[in-house]
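Q: With the sequence up front, the predicted model follows.
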Amino acid sequence: MFPTAIESERLSYEPLHESIDALDLYEYHRTGEMDEVMRPLGDKPHATPKETFDELTKSREAWDSSERASYAIRQKSDDEFVGVSELWFEWEKRKLSFGTWIREPFWGRGYSAERAGAMLYVALELLDLELVSVGHEPENEQSKRAIEKYVDTYGGQYDGIMRNALPPGDFGGPRDLLTYTISQEQWRESVTDDELNTIQVSR
């Protein structure tokens, strides 16, 4: 169902469950690097390798059932692991929601926007969905800035705040969610040929 290899200008994307070992992924949690990454998502870093292994298992099962696609993001220049991009599908609504987390050493490089462009192509062109939704918690200013930038780039819009939209996380809840959407029509009117020429996909 999903592409197994995607490339954008500086990044590549492969199925998370196939492209990284549980112990390697757990290492980022164990060193404390993930503390600042996970907190805005309402979660704590994994406490054991088994927790990381279980998450990768869930990613594989969701991929196989076409419910969710999780991609490992890497730099094309050196194959360094950057983070994770996830797509959650609502096929009956012809809609998906997506999100990402990026390792702190790679913040501020525009990778979130580049990843959004590649995933919008997959969702709205290859999979012919009608709508992509993205959101952030009210206090997450970093995500707010990143999302607003690429939503504006692709002609999308801010839709509003959904109260108690997110289940309780490790730091309490339920939690509110500010939501934005980009339609297929808005994306087609806004995306440039130059950007499309940087995206390559294989199955």
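A: Arrived safely.
Q: C-alpha only now, for contacts and for neighbours.
A: OK.
Q: Please work out which residues outside the helix or strand encompassing residue 161 touch it.
A: Per DSSP states H and E: residue 161 is located in strand 157-166. By C-alpha atoms under 8 Å, 6 or more residues apart in numbering, the residues outside strand 157-166 that reach it are 151, 173, 174, 175, 176, 177, 178, 179, 180, 181, 182.
Q: The third one contacts residue 137, doesn't it?
A: Meaning residue 174. No - in this structure residue 174 lies outside contact range of residue 137 using C-alpha atoms under 8 Å: 10.9 Å.
Q: Which residue of those two possesses the greater neighbour count?
A: Neighbour count, other C-alpha atoms under 10 Å: between residue 174 and residue 137, residue 137 has more, with 20 against 14.
Q: what's near enough to touch that one?
A: Here residue 137 is in contact with 40, 175, 176, 177, 178 (criterion: C-alpha under 8 Å, 6+ apart).
Q: Let me have the residues you listed in TSV, extended by neighbour count and secondary structure.
A: Listed next are the contacts of residue 137 as TSV, based on neighbours: other C-alpha atoms under 10 Å; DSSP: H, G, I helix; E, B strand; the rest coil:
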residue	neighbour count	secondary structure
40	18	helix
175	17	strand
176	18	strand
177	19	strand
178	19	strand
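Q: How about the secondary structure of residue 83?
A: strand (DSSP: H, G, I helix; E, B strand; the rest coil).
Q: actually residue 78, not the one I typed
A: Quick answer, by three-state DSSP: residue 78 is coil.
Q: check contacts around it.
A: Per C-alpha under 8 Å, 6+ apart, neighbours of residue 78: none.
Q: Which other helices and strands does the helix or strand hosting residue 146 contact?
A: According to DSSP H and E, residue 146 maps onto helix 141-153. On a contact count with 3 or more C-alpha pairs under 8 Å, 6 or more residues apart in numbering; DSSP states H and E, helix 141-153 meets helix 111-121, strand 131-136, strand 175-183.
Q: before we go on, here's another structure to hold up against the first:
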Amino acid sequence: MLETERLHLRKWREEDAASMFLYAKDPDVGPAAGWPPHKSVEESLNIIRTVFQGKECYAICEKGKDEAIGAIELKLNGHTDVTDREDECELGYWLGKPFWGRGYMPEAARELIRRGFEDLGMQKIWCCYYDGNEKSKRVQEKVGFVYDHTCKDVEVPLLHEVRTDHRNVMTREHWEEITFRKMRRWKQELGKEECVEILKNEPRGVLSVLGENGYPYGIPMDHWYDEKEGKLYFHGAKTGHKIDAIAKNDKVSYCVFDQGYRKEGEWALNIRSVVVFGKMRVVEDAEKIAEICTNISRKFTDDETYTVRELASSGKAVCCLELTPEHMTGKLVNEA
């Protein structure tokens, strides 16, 4: 199940047939999206059984209620004619008319777009609307889709019609731009290679999580950046404020900065810093834990005997964490 501020998105169930029919029988709902109004609960039940069983097809429900008031889906390769790529999909949706005008559809769409890029690894998400469907067009504009092309004389088999189809797209790069704030002083921005260099070379930074009662909680941490996987790894205690916070909300940020340098004749340091945004998880695999602890230890000492001894005596008490970056930004700052 997926959640937003006001909604939860769950899998369709056969007992949703009555509520689906209640909203899908409205002639203002289906035809705009290319399908006829439902004529009976039995027809709605058949749609649930045959159409709404996609891996990423969800019923839209208001929080605190379980009634299905609409549908939203990421149509994966093989279930859409917009793309044949495994790393691309199509977003489709509809909402019962009594719930129009509340901002529910953009809210649900943003969550499914997030899932597509963050959880499913999509590089592009497509979304289409038929000529004249201004409501769908506005939803797509609100969440950040960009016009790509128009297809004319598109067959709409369920209505025995031919229509003009407008196709919009959102790339992963564009989603990151509109999701994560762009740097204000762009001339000071560091490139990705320079950010990676800092993560590789520096041994520690500050990990920030969402703590108790909504307060941010920052803690200094040692880290190892695995360049091959593009992930950050940490070690620490198995219990505590940090672990509790991550269990409740796995979204974190991690800030690292270098030692800085001075230009000749100047007192102020020039410092490069990197902030990584991403999701954190606890590492369970024993071999991976040993690899993480070994590489973190090597950032501080060349004494392999010490590393082996510490792993043998304390390895079972260590909790290792894996941070998968979703966005990374770096900048050069002069302290003057």
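A: The structure has been received and is ready for your questions. Because the structure is a prediction, the values reported are computed rather than measured.
Q: Now the TM-score, please.
A: TM-score for the superposed pair, counting by TM-score structural alignment, normalised by the length of the first structure: 0.77. Supporting figures: 178 aligned residues with a C-alpha RMSD of 2.5 Å.
Q: of the contacts of residue 137 of the first structure, which stay in contact in the second structure?
A: Retained contacts for the contacts of residue 137 of the first structure in the second structure, judged by both residues aligned by TM-score structural alignment, their matches' C-alpha atoms under 8 Å, are 40, 175, 176, 177, 178.
Q: could the residues you listed go into a markdown table alongside distance to residue 6 of the first structure?
A: As requested, these are arranged in a markdown table below (distance: C-alpha to C-alpha, whole Å):
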| residue | distance to residue 6 of the first structure |
| --- | --- |
| 40 | 27 |
| 175 | 33 |
| 176 | 32 |
| 177 | 29 |
| 178 | 28 |
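Q: Residue 99 of the first structure maps to what in the second structure?
A: Here residue 99 of the first structure is matched to residue 92 in the second structure, going by TM-score structural alignment.
Q: same question but for residue 178 of the first structure, I mixed them up
A: Correspondence of residue 178 of the first structure to the second structure, assessed by TM-score structural alignment: residue 166.
Q: Would you mind measuring from the match of residue 99 of the first structure to residue 208 of the second structure?
A: 35 Å (C-alpha to C-alpha, to the nearest Å).
Q: now do residue 201 of the second structure
A: 20 Å.
Q: For the residue nearest to residue 330 of the second structure when sequence neighbours are not counted, give me its contacts.
A: Take residue 330 of the second structure and drop its neighbours on the chain: the residue closest to it by C-alpha to C-alpha, 6 or more residues apart in numbering is residue 274, 4.2 Å away. Counting by C-alpha under 8 Å, 6+ apart, residue 274 of the second structure makes contact with 195, 198, 199, 255, 256, 257, 328, 329, 330, 331.
Q: Give me the subset of these lying in helices.
A: Using DSSP state H, 195, 198, 199 are the members of the contacts of residue 274 of the second structure that sit in helices.
Q: The second one -> the first structure?
A: Spelled out, it's residue 198 of the second structure. Aligned partner of residue 198 of the second structure by TM-score structural alignment: none.
Q: can you give me the end-to-end distance of stretch 58-75 of the second structure?
A: 11 Å.
Q: I should have written stretch 231-250 of the second structure there, sorry.
A: For stretch 231-250 of the second structure, the first and last residues are 15 Å from each other (C-alpha to C-alpha).
Q: quick one: contacts of it?
A: 209-212, 217, 221-226, 252, 279-281, 292-293, 296, 317-325.
Q: now it: how far from the chain's centre is it?
A: Mean-position distance between stretch 231-250 of the second structure and its chain equals 19 Å (C-alpha atoms, centre = their mean, to the nearest Å).
Q: and what of stretch 92-100 of the second structure?
A: The answer for stretch 92-100 of the second structure is 24 Å, by C-alpha atoms, centre = their mean.
Q: what's next to that stretch, contact-wise?
A: For stretch 92-100 of the second structure, the external contacting residues (C-alpha under 8 Å, 6+ apart) are 23-24, 26, 28-30, 33, 69-75, 105, 127-128.
Q: Buried residues of it, list them for me.
A: By neighbour count on 16 or more other C-alpha atoms under 10 Å, the buried set for stretch 92-100 of the second structure is 92, 93, 94, 95, 96.
Q: How about stretch 63-73 of the first structure?
A: Buried, per 16+ other C-alpha under 10 Å, within stretch 63-73 of the first structure: 63, 68, 69, 70, 71, 72, 73.
Q: Kindly state which residue of the second structure is aligned to the last one.
A: Put plainly, it is residue 73 of the first structure. Using TM-score structural alignment, residue 73 of the first structure lines up with residue 60 in the second structure.
Q: Mean distance between the helix or strand its match falls within and the first structure after superposition?
A: Assigned by DSSP H and E, residue 60 of the second structure belongs to strand 57-62. Superposed on the first structure, strand 57-62 of the second structure shows a mean distance to its aligned partners of 0.8 Å (mean C-alpha distance after the TM-score superposition for the first structure).
Q: That strand packs against which elements?
A: Using 3+ C-alpha pairs under 8 Å, 6+ apart: strand 57-62 of the second structure touches strand 7-10, strand 70-75.
Q: so of these, which one's packed in deepest?
A: Greatest average neighbour count among these goes to strand 70-75 (a mean of 23), per mean count of other C-alpha atoms under 10 Å.
Q: whereabouts in the first structure does it align?
A: Mapped onto the first structure using TM-score structural alignment, strand 70-75 of the second structure spans residues 83-88.
Q: tell me, how many neighbours does residue 25 of the first structure end up with?
A: Neighbour tally, residue 25 of the first structure, other C-alpha under 10 Å: 17.
Q: any idea what it aligns with in the second structure?
A: Per TM-score structural alignment, residue 25 of the first structure is aligned with residue 20.
Q: The top helix by length along the first structure packs against which elements?
A: Secondary structure of the first structure read by DSSP H shows that its longest helix is helix 49-64. Helix 49-64 of the first structure is packed against helix 16-19, helix 22-30, strand 68-75, with contacts defined by 3+ C-alpha pairs under 8 Å, 6+ apart.
Q: The ones you listed into CSV, with extra columns for distance to residue 6 of the first structure?
A: Conversion of these to CSV gives the following (distance: least, C-alpha to C-alpha, whole Å):
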stretch, distance to residue 6 of the first structure
helix 16-19, 12
helix 22-30, 20
strand 68-75, 9
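Q: out of those, nearest to residue 49 of the first structure?
A: helix 22-30 (5.7 Å; C-alpha to C-alpha).
Q: Thank you kindly, that will do.
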